[in-house]
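>>> From the sequence below, what's the structure:
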Amino acid sequence: MESNTQFQQKISDDFAAWARESVGSRADRQHSLREFDIESWRYLSERGIWRIAVPAELGGENNTWWDFIAAFQGVARGGRDLGFCLSMVAQAGLIRALVRQGTPEQQKTWLPGLLNGQVSSMALTEESGGSDISKMAVTTGPHDALLSGTKVHITNAPVADVILVLGRSGDLEPKANATLFMVDASDPRLLRGPAETMLGNHTSPTGRLDFDGVPIAPVNVLGEPGNGLHLIHEIIAFDRLLYGMLATAYLDPLIDDLLNFVHERRAFHAVLADHQYVQGRITDIKFAVESTRGISRSAMEAVMSGSADASLLCSIAKYQAAESLRTGTENALRIFGHSGYEEGWVSRSVRDALGAVIAGGTAEMQKKNAFTQMVALR
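Predicted coordinates for the structure are as follows:
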């Protein structure tokens, strides 16, 4: 019987190999086409990426979320497509929420498709409010519940099969009516805009969603009506720590690439590795990676144990992840020099990394949430 560490290493290595032959081999093409890699998504789904932490009675493999993270990091390490992994983050949180909060009917309705390769999306942001999730779509009365409103800049929206929407229940008090709704994206009353043209992360499409009276039944309401903010904060916290896990797995092989490069390339009559300023840039990346790794694991432990400081640690993990990705890829570009600045995987990694500064809540949002949590924990 393998130890958990051995098992997780095997899962990580297996998914790294599978991602290398799917995501990694297709990344250049998908980025040039600015298209989501649905073929690789289905390939990894068939190999059980989404089943890992789901209970056996729900169609899963009955392992842990630590095991899922090992597989997720394998995809990041092997596929080396940051955008693709950001789309995975959006899916993982919803699956975990369905397992934890879904009714048996909801689990039967929504989980099989998601485990077998459907794509999900989480719709929070609105045009007037940015990431201020107090501004939400509204449902009408209890007997003719219809979801209407608009969400913008939503990850996976152009390709999603299932969408989790934060809205308001019209039959509850305005100050306590935030509710989560599961929506079938094939509903004709849901209109989707085209994928937005972004600086980077071309393989993780974002777009607009317009809900024009989408019918809402009990199976569409995740959790208790009016409890949407509490549930979405739980989902977001898990998403934020995944950014930290992603950053370390994405940057680890980049460090290997840099070490190989600086020992082969010469400048001023010496290999680059002999120059102290080059050493400093690489060690800066390593320090950032290890700091992010530590806080992300602490955040994961806090989430799994239900610790009071879980949200605080998840915000720190997200902040550290974004900063590590930004500075790490920029340092890589500086070391590779002109060849890194040319169109290719190095310059692409810089553009993709900048997206992490915005996605999942900006650095300013993470600081605001961290301060709020610090005050609450006094």
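>>> CA atoms for contacts and neighbours, from now on please.
Will do.
>>> ok, residues contacting stretch 344-355?
Applying C-alpha atoms under 8 Å, 6 or more residues apart in numbering, the contact partners of stretch 344-355 are 28, 82-83, 199-201, 322, 325-326, 329-330, 332-333, 340-341.
>>> Helices along the protein, start to end?
4-19, 25-33, 38-46, 65-79, 82-101, 104-115, 228-264, 276-305, 310-336, 338-341, 345-358, 363-376 (DSSP state H).
>>> For the second one, which outside residues touch it?
Contacts of helix 25-33 from elsewhere in the structure, counted by C-alpha under 8 Å, 6+ apart, are 36-37, 79, 81, 201-203, 345.
>>> contacting residues for Arg80?
Going by C-alpha under 8 Å, 6+ apart, Arg80 touches 20, 23-24, 250.
>>> Buried only: go through those for me.
20, 23-24, 250 (16 or more other C-alpha atoms under 10 Å).
>>> related to what we said a few turns ago, quick one: the contacts of Arg80 as CSV, columns for distance to His143 too.
Formatted as CSV, these follow (distance: C-alpha to C-alpha, whole Å):
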residue, distance to His143
Arg20, 51
Val23, 46
Gly24, 49
Tyr250, 49
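>>> Let me know the closest of those residues to Leu191.
Among the contacts of Arg80, Val23 lies closest to Leu191 (C-alpha to C-alpha), at 28.9 Å.
>>> Alongside the first, I'd like the structure of this one:
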Amino acid sequence: MGNNAGLYALTDEHEAIREAVREIAEREIAPWAAEVDADSRYPVEAQKALTAAGFHATHIPEAYGGEGADAIATCIVIEEVARVDVSASLIPAVNKLGSVPVILSASEDLKQKVLPSIAAGDAMISYGLSEREAGSDAASMRTRARREGDSWVLNGTKAWITNASVSEWFTVMAVTDPEKGANGISAFVVHRDDPGFAVGPKEKKMGIKGSPTCELYFTDCTIPADRIVGEPGTGFKTALRTLDFTRPTIGAQAVGVAQGALDAAIAYTKDRRQFGSAVSDFQGVQFMLADMAMKIEAARHLVYVAAARGETGGPDLTMVSASAKAFASDVAMQVTTDAVQLFGGAGYTQDFPVERMMRDAKITQIYEGTNQVQRMVIARSLLK
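Sure, this is the predicted structure:
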């Protein structure tokens, strides 16, 4: 991060976006969050509200019918939605994850084919990198693509694909040249109606239960040749570059859920009385709240620094993005766990949102690169 750290300033527009999203989140998303979690159902209300307001995919450039919002604005949207429901925040977050490879590396024709439908809210896009045996070691994937005339033919399985059953488009990594390792992996855009493509059943998860996570099956899945993203063999590079731009969005989810938990804990401890005083009058509780607030504020700034750095580029983008994701998600896990503690026995029940927040927070330490992998990435940057 050194001397050329990404400086940023929040603008009036950023603050207006936060206000607008918070209002929508409180009114249209929060009331359904407990039910979405309890029933493991997709948050259709959130999707409708976010799409109507243009907050479902703010990052897509204006050239493709999008808002063309900067990375900080997109992080603010995700943060404010995650404050009330992490599952719903995956709508804008995964639309970004799935489409960034297309934005970075696809031909103009392919961009025109895919991005306008996402910008308009007619379609969503998921990202297919992981496999059961290729999680952190994504380069060891087994899904294959071979060229046949005017088509590419894909065979294999992808795992843990977020929002799989509600997406139309999928950015999928597959091996096109097994001899070349990571340099033999290519990226493709698959449509859910392509022959030989199927989405598997939903995983039963600890948290983010409103976001359907499924496998993808490719059985001689045949797509037009022009659906390759960039040149053959560049897919893994595109995947890694994508994560530089999307890891801050996971940091934003983490900051949001932590803020939601802190807000709930402050309200509850002020209201709850024990030993003749409000629980918030006890210094032990006050110090817990102070630590929670400090860590959230530090995490929030680091996330915005990483988002701003993605706009300006720079050699430390990978390191600062990994730092933001790992730090913010560790903070979210600490803060949500402490929030449950501050609610006491009530916090362990589903009568209050903090137990859901704690379960939802856990995934932020795991997906888009486990925090162990983030630390490897950071160390590699420091030591090279």
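>>> which non-adjacent residue is nearest the spatially most central residue of structure 1?
By C-alpha atoms, centre = their mean, structure 1 has its centre lying nearest to Val89, at 2.4 Å. What sits nearest to Val89 of structure 1 in space, not counting adjacent residues and going by C-alpha to C-alpha, 6 or more residues apart in numbering, is Asp239, at 6.0 Å.
>>> repeat for Arg18 of structure 2
That would be Ile76: by C-alpha to C-alpha, 6+ apart, it lies 6.1 Å from Arg18 of structure 2.
>>> Quick check: the corresponding residue of structure 1 for that neighbour vs Met136 of structure 1, distance?
Alignment note (TM-score structural alignment): Ile76 of structure 2 maps to Ala70 of structure 1. When C-alpha to C-alpha, to the nearest Å is the yardstick, Ala70 of structure 1 and Met136 of structure 1 sit 35 Å from each other.
>>> do Val346 of structure 1 as well
Distance, Val346 of structure 1 to Met136 of structure 1, using C-alpha to C-alpha: 39 Å.
>>> Between the two, tell me which one has more neighbours.
When Val346 of structure 1 and Met136 are compared for neighbours, Met136 comes out ahead with 25 against 21, by other C-alpha atoms under 10 Å.
>>> Could you list which residues are in contact with the more buried one?
Contacts for Met136 of structure 1 were tallied using C-alpha under 8 Å, 6+ apart; they are 124, 126, 149, 166-168, 178.
>>> Next: Val278 of structure 1.
Counting by C-alpha under 8 Å, 6+ apart, Val278 of structure 1 has contacts 272, 335.
>>> counterpart of it in structure 2?
By TM-score structural alignment, Val278 of structure 1 lines up with Val285 in structure 2.
>>> Could you do Thr203 of structure 1 as well?
The alignment partner of Thr203 of structure 1 in structure 2, by TM-score structural alignment, is Gly210.
>>> can you check Tyr319 of structure 1 too?
Residue correspondence to structure 2 (TM-score structural alignment): Tyr319 of structure 1 is matched to Ala326.
>>> ok, now which ones touch the closest residue to that match other than its chain neighbours?
Once flanking residues are discounted, Ala326 of structure 2 sits nearest to Asn371: 5.2 Å by C-alpha to C-alpha, 6+ apart. For Asn371 of structure 2, the contacting residues are 325-326, 365, by C-alpha under 8 Å, 6+ apart.
>>> got it, and Ala326 of structure 2?
Ala326 of structure 2 is in contact with 251, 365, 371, 374-375, counting by C-alpha under 8 Å, 6+ apart.
>>> how many neighbours does Ala178 of structure 1 have?
The tally of other residues near Ala178 of structure 1 (other C-alpha under 10 Å) stands at 29.
>>> Could you check how far the residue mapped onto it from structure 2 is from Val229 of structure 2?
In structure 2, the residue matched to Ala178 of structure 1 (TM-score structural alignment) is Ile185. According to C-alpha to C-alpha, Ile185 of structure 2 and Val229 of structure 2 sit 11 Å apart.
>>> and if you look at Glu148 of structure 2?
Counting by C-alpha to C-alpha, the gap from Glu148 of structure 2 to Val229 of structure 2 is 17 Å.
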